[in-house]
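Engineer: got a structure for you, letters missing:
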């Protein structure tokens, strides 16, 4: 199907690139790479591939259909530019990621029985390319990394949660606000507390030291801690807040880097945390071992908040007290703005050339801007803005339409947020307002404004995954298993000499059973362990291939060695984590 569609998809993407992406490149390309001009762009004749489709049947929500799929493009796309008089380009372009599609709203009056399609990558996809052109030019310091960061930013702004790519399909009389502007699933508060035993990357300059900082990402939302100089056990204590569009599929990415003022920051490790677990449990605080490195752990805390329409919850609440002790400020409300369209902007040019407007949205000193809409006085904007705020009722929302070429103001509007919070649902839905201009008639703007307070999830005190806020580490029961082990003599001697005073590994989390038992019960089997540990596959065979041990054997547990360990299955990463706690 995609092979037959591909020429039409290519034509559409070329139009989209010229109309929306190309104007943004002028503002993103650094001045020392100007002038920058796009000469040619096409997607080639090799289509993308779609695989592993999964549909969700949500009986509680009959307004949309959800489909997940793997997206893979490894084609012969061509991209040619001129940078400072040099012809250059890119080929061998690959793009891989996991897409989530929504068919919504479902309607009964007209085929195809849904209003439109929206899709987004759950997290930033893997985008790679090969630069082509004059060899000496591409030795320009940092050029490849600059282009990569610009491409990642454009992808994030277009189609990574919370941003979506939307294709309307319904008749004009169908309200598609929920397609363009759905209510987020919730908000997550992130506290990066500290790290320990990090790898050293500056050993040639300073012995056993690094300059670590932490990068946090939820979809297209990216945050960065301050750098803790010359240490391997950094203390961050910084908080961040992120909107979560869909907690069932999104993940939190935490990466630690060694800052380098001259070259590139070096990776010190990373972890990926599925947010559906945070949503289910309310609060998680844990130490996690970093992946992709020799050593290192990160201590973090996560808390899930529902978005509430209750005006009484605006402002800081008692549950914010711990978070307010962090180095970063935290906020008490979320303001979301959706601009549907604008009609009748002024044409200020004497030759009748239409303006190329963009919309700037600001609250106080915080500003965000939309894409540029080329040569139009009636832009179909379909753009949303999100702000975290304190004291939202005393703030004012400011909207301005500005011509990209001349930077002339085409119209402006002020909306006190108290007008929004005084509404029963704390929302102005698809209201008609007017952008005022000194020498022109009023321009019409259709927009929706929402204010939401934060409310933490109900916490189950009996849940072994729930963490005590006063504790730096979790206190959870550990799963145990007694096994009859035949140990070599040197191992027995080492075990006896260590005694109970020896240090043990950090206990893992309990595997939760359907019958609410707190311990993982497994059938006992004989392990014959020599001086070397058995291969991983042998361990998995012993644990999960019960047909090799069909008869249950009883052992004298008083006279045999005992092994205490935890099992944790990470289905998303396709791995099983075994934590060895104690041997005696």
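Structural biologist: Great, that's in hand. This one's a predicted model, so the numbers in the text were calculated from it and none came from an experiment. Numbers count the residues shown, from 1 in each chain.
Engineer: contacts and neighbour counts: CA atoms only from here.
Structural biologist: Noted.
Engineer: Could you confirm residue 198 falls within a strand?
Structural biologist: No. Inclusion of residue 198 in a strand is not indicated when DSSP: H, G, I helix; E, B strand; the rest coil is applied; the result is coil.
Engineer: try this one side by side with the last:
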């Protein structure tokens, strides 16, 4: 499933920036860090307050609930080193059971402070009729891409460029082995967001081909899933990318 986390506000935080000679009350410049495995998000910093209001929303893909945990940490932003302001953790199994939790959480490993979060459990569905226009910057669906392999990619990029000009076909290669210093990857882009796959095989840092997959094809596909080989553009005559695309 997907957990939507609303980071609303915090209050009664510890003053980390002390005032000289004891004149006036100390303040902090707090921000929140949310972590689930290797997924990490950070809120904006609210200047000079012990009761910040963020009203920000983040979403995490959860594979195991119970099992995976949300780790929340607060910091005071500083010019040299940011100061720790407390933390707490929550197992997503609780969110899955309750569906919606709107609660103040007391910060741990610090003398004082609490944070207000709203958490929603969103189940993944296969009915496209349930898809709605996104509101408030939230996602309306999740796109999962499972890369399998690439085949018959161009062997020589310079040769590819020259032969394309003359309407000829370049030599092709199969990606069948790992190399010592890999730097090839697949880059995904949806709207303004992009993501790279893990580095697997070594080639020059140039494009070996492109693929454009309209999401409308997924909406019309059985079970909102496409599992096949896709012909690459601006590549070899038989260059293909095998992958599985799932919309939920």
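Structural biologist: Alright, I've got the coordinates. All values derive from a computational prediction rather than experimental measurement.
Engineer: Check the second structure for its longest helix and report it.
Structural biologist: Longest helix of the second structure, by residue count under DSSP state H: helix 157-165.
Engineer: buried set for that helix?
Structural biologist: Judged by neighbour count using 16 or more other Cα atoms under 10 Å, the buried positions of helix 157-165 of the second structure are 157, 160.
Engineer: before we move on, what about stretch 436-451 of the first structure?
Structural biologist: Neighbour-count burial for stretch 436-451 of the first structure, counted by 16+ other Cα under 10 Å, picks out 436, 437, 442, 443, 444, 445, 446, 447, 448, 449, 450, 451.
Engineer: what residue of the second structure takes the place of the second one?
Structural biologist: Under the alignment (TM-score structural alignment), residue 437 of the first structure maps onto residue 234 of the second structure.
Engineer: what number of residues lie near the closest residue to its match other than its chain neighbours?
Structural biologist: Closest residue to residue 234 of the second structure apart from its sequence neighbours, by Cα to Cα, 6 or more residues apart in numbering: residue 209 at 5.1 Å. Per other Cα atoms under 10 Å, the neighbour tally for residue 209 of the second structure reads 17.
Engineer: okay if I get the buried residues of stretch 436-451 of the first structure as CSV plus distance to residue 290 of the first structure?
Structural biologist: Shown next, in CSV, are those (distance: Cα to Cα, whole Å):
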residue, distance to residue 290 of the first structure
436, 54
437, 55
442, 56
443, 54
444, 52
445, 49
446, 47
447, 44
448, 42
449, 40
450, 38
451, 37
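Engineer: which residues in the second structure does the longest helix along the first structure align to?
Structural biologist: If you go by DSSP H, the first structure has its longest helix at helix 143-159. On the basis of TM-score structural alignment, helix 143-159 of the first structure is assigned to no residues in the second structure.
Engineer: Which secondary structure elements does that helix sit against?
Structural biologist: Contacts of helix 143-159 of the first structure with other secondary structure elements, assessed using 3 or more Cα pairs under 8 Å, 6 or more residues apart in numbering; DSSP states H and E, are made with strand 114-121, strand 126-133.
Engineer: Repeat the analysis, applying 6 Å as the threshold.
Structural biologist: Under the contact definition 3 or more Cα pairs under 6 Å, 6 or more residues apart in numbering; DSSP states H and E, helix 143-159 of the first structure sits against no other helix or strand.
Engineer: Check which element follows that helix along the chain.
Structural biologist: Counting by DSSP states H and E, the element after helix 143-159 of the first structure in chain order, helix or strand, is strand 165-168.
Engineer: Following the chain past that following strand, name the next helix or strand.
Structural biologist: The first helix or strand that comes after strand 165-168 of the first structure along the chain, using DSSP H and E, is helix 177-180.
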